[in-house]
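K.L.:
Predicted model follows, preceded by the sequence.
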Amino acid sequence: MPTAVDSMSIWGLIEEASVLVQIVMLILVAASLASWFVIVQRSRLMASARRSLQRFEEQFRAEGSLDRLFNQTCGQTSAAEQVFRSGFSEYQQLSQHASTESTAVMEGAQRAMTVAIAREEKRLEKNLPFLATVGSVSPYIGLFGTVWGIMNSFIGLSQVQQATLAAVAPGIAEALIATAIGLFAAIPAVIAYNRFAAGSEDLIASYYTVADELATLLHRRLHTPGQR
């Protein structure tokens, strides 16, 4: 003959859980949904940044004139193009003044590109601390709900004359659901955080490579008139 434990579903266990455990579960579900929203948003952003970087690198190396490339990238908003336009625009403004030393021209262009890269780095790393927080805190929140549920189960067990597994099992099961939800929220957040952090570092390194290549060409142009 089936017992109440056999016929009880996961949803039924959640409904029978204490108010505090239900609040813990609700917090974890909300954190999981928010983290998945961030994961999808960051995935699209990273994919778009990689595509635009690859497209610009091909254009940058194929174009024979920096002036034409500057005009072609007018109105473009991708990070690589913004780095290029910031550096080249600063170079043009400073090099127009004959009194400006070549060292000052190059330093100004490099600073402009560094600022553009720092701005993009901030954009790429936006919301990553939230994923890190969800990944590190969710298991402990779930564990708190589990401890509270098990504590209530043993308190209830002490109030009955005959202690049986059927009496304590539902309470323990509903408590363990909180831990499961906490892990469900934490694991994707940790994986996504590591992936996005590594991807962000790779993109930033590529932007610095673009900046260094442009600085080399500008230095050559500054000291060898007629170059690109």
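P.N.:
Happy to help now that I have it.
K.L.:
Going by C-alpha atoms from here, please, whenever you check contacts or count neighbours.
P.N.:
Will do.
K.L.:
Give me the helices and strands touching the helix or strand containing L218, please.
P.N.:
Taking DSSP states H and E as the criterion, L218 maps to helix 165-223. With contacts taken as 3 or more Cα pairs under 8 Å, 6 or more residues apart in numbering; DSSP states H and E, helix 165-223 sits against helix 4-7, helix 10-16, helix 19-62, helix 79-95, helix 102-124, helix 128-157.
K.L.:
one more time with 6 Å, if that's ok
P.N.:
helix 19-62, helix 128-157 (3 or more Cα pairs under 6 Å, 6 or more residues apart in numbering; DSSP states H and E).
K.L.:
Determine which stretch of those is the most buried.
P.N.:
With neighbours defined as mean count of other Cα atoms under 10 Å, those peak in mean count at helix 128-157, which reaches a mean of 20.
K.L.:
what inclination does that helix have with respect to helix 165-223?
P.N.:
Taking axes from the mean of the first three to the mean of the last three Cα atoms, to 10 degrees, one finds that helix 128-157 is oriented at 170 degrees with respect to helix 165-223.
K.L.:
what about helix 128-157, distance to the chain center?
P.N.:
24 Å (Cα atoms, centre = their mean, to the nearest Å).
K.L.:
another structure for you, compare them:
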Amino acid sequence: MTTLSLLAATSISAPARLDPMQLFLDADFVVQAVIIGLLLASIWVWTIIVGFTLRLAGLKRKSAHFEDDFWNNDNLDALLDARRRKESPSARVAYAGVAEYRRTQKSGLKDREGARERIALAMQGQVAEEADGLAARLGFLATTGAVAPFVGLFGTVWGIMNSFFSIGQQQNSSLAVVAPGISEALFATAIGLFAAIPAVIAYNRFSGKVGLFEAGLQRFADRVGSEISREMESI
């Protein structure tokens, strides 16, 4: 068989387009394990992205509604009941400050500056706790964004090693022998990037949103602290 006929046969048997499923099925079991792990990580990344987006939107809506009620309602006991505290971060922040103020009232306002500081610290601690709880699962996005490309690269290196092993076995370095193995190997890198890129973008974006949400809670806490301070001065 001449070189031209060999090339013609190869072009006839070659697939018309890239088939990811066939690349996966033809890959070595190690490369397949890498691809499966990266796909599972990608699914979890998108689950976090969707869940975080919905959760943050709900918390913002509940906090805004509570803050409007807080400044237009004199009945703090009804406003800071257990149900509202469970639903709204702003309610929990306000409750931390009001609860500390009430404890101070019971012991007597002997040191107003110390009381103001304790109230502010109580609300700051609650603000930090709310932000930490919101950002709890973002660490997985950062880990996936940093690690997934290297995991995919491991699969690629392993696949290329198999390709060179095939070259040695068949004693043939033609493109028809090398290309399938290299394609399968590079597919692992592509899946690694597929998992990593959304994770990095989402982590950076969500980290900024958590910072803005925390800053909004802190501004609310400062206003609550100012109101409590004015009430203390009137006593």
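P.N.:
In hand now; what should we look at? Just so we're clear, the structure is a prediction, and the values are computed from it rather than from any experiment.
K.L.:
so where in the second structure does the helix holding L218 of the first structure end up aligned?
P.N.:
Taken onto the second structure by TM-score structural alignment, helix 165-223 of the first structure occupies residues 175-233 there.
K.L.:
and if you look at stretch 130-137 of the first structure?
P.N.:
Under TM-score structural alignment, stretch 130-137 of the first structure corresponds to residues 140-147 of the second structure.
K.L.:
Could you do stretch 30-47 of the first structure as well?
P.N.:
Going by TM-score structural alignment, stretch 30-47 of the first structure sits over residues 40-57 in the second structure.
K.L.:
Quick check: nearest residue in space to the alignment partner in the first structure of V157 of the second structure, chain neighbours excluded?
P.N.:
In the first structure, the residue matched to V157 of the second structure (TM-score structural alignment) is V147. Excluding its sequence neighbours, the residue lying closest to V147 of the first structure (Cα to Cα, 6 or more residues apart in numbering) is A175, at 7.1 Å.
K.L.:
Could you do E16 of the first structure as well?
P.N.:
E174 (7.9 Å).
K.L.:
Report how many residues lie close to that neighbour.
P.N.:
26 (other Cα atoms under 10 Å).
K.L.:
Distance of A197 of the first structure relative to R68 of the first structure?
P.N.:
Going from A197 of the first structure to R68 of the first structure by Cα to Cα, to the nearest Å gives 35 Å.
K.L.:
Neighbour count: those two, which is higher?
P.N.:
Using other Cα under 10 Å as the criterion, A197 of the first structure and R68 rank with A197 on top: 14 against 11.
K.L.:
and the gap between the more buried one and L131 of the first structure?
P.N.:
From A197 of the first structure to L131 of the first structure the distance is 11 Å (Cα to Cα).
K.L.:
re the thing from before, among the helices and strands packed on helix 165-223 of the first structure, which is nearest D212 of the first structure?
P.N.:
helix 19-62 (12.7 Å; Cα to Cα).
K.L.:
ok and the closest one relative to helix 79-95, angle-wise?
P.N.:
50 degrees.
K.L.:
Against which helices or strands is helix 19-62 of the first structure packed?
P.N.:
Short answer (3+ Cα pairs under 6 Å, 6+ apart): helix 19-62 of the first structure packs on helix 165-223.
K.L.:
how far is the helix it packs on from where the chain is centred?
P.N.:
Relative to its chain's centre, helix 165-223 of the first structure lies at 5 Å (Cα atoms, centre = their mean).
K.L.:
three-state assignment of the alignment partner in the second structure of T100 of the first structure?
P.N.:
Applying TM-score structural alignment, one finds that T100 of the first structure aligns to K110 in the second structure. Of the three states, K110 of the second structure takes coil according to DSSP: H, G, I helix; E, B strand; the rest coil.
K.L.:
Contact partners for K110 of the second structure?
P.N.:
Residues near K110 of the second structure by Cα atoms under 6 Å, 6 or more residues apart in numbering: none.
K.L.:
Around E101 of the first structure, how many other residues sit close by?
P.N.:
Counted by other Cα under 10 Å, the residues lying close to E101 of the first structure total 11.
K.L.:
show me the contacts for it.
P.N.:
Per Cα under 6 Å, 6+ apart, neighbours of E101 of the first structure: none.
K.L.:
give the contact list for the residue lying closest to V137 of the first structure once chain neighbours are set aside.
P.N.:
Excluding the flanking residues, the one nearest V137 of the first structure by Cα to Cα, 6+ apart is A186, at 7.7 Å. Shown in contact with A186 of the first structure (Cα under 6 Å, 6+ apart): V134, G135, S138.
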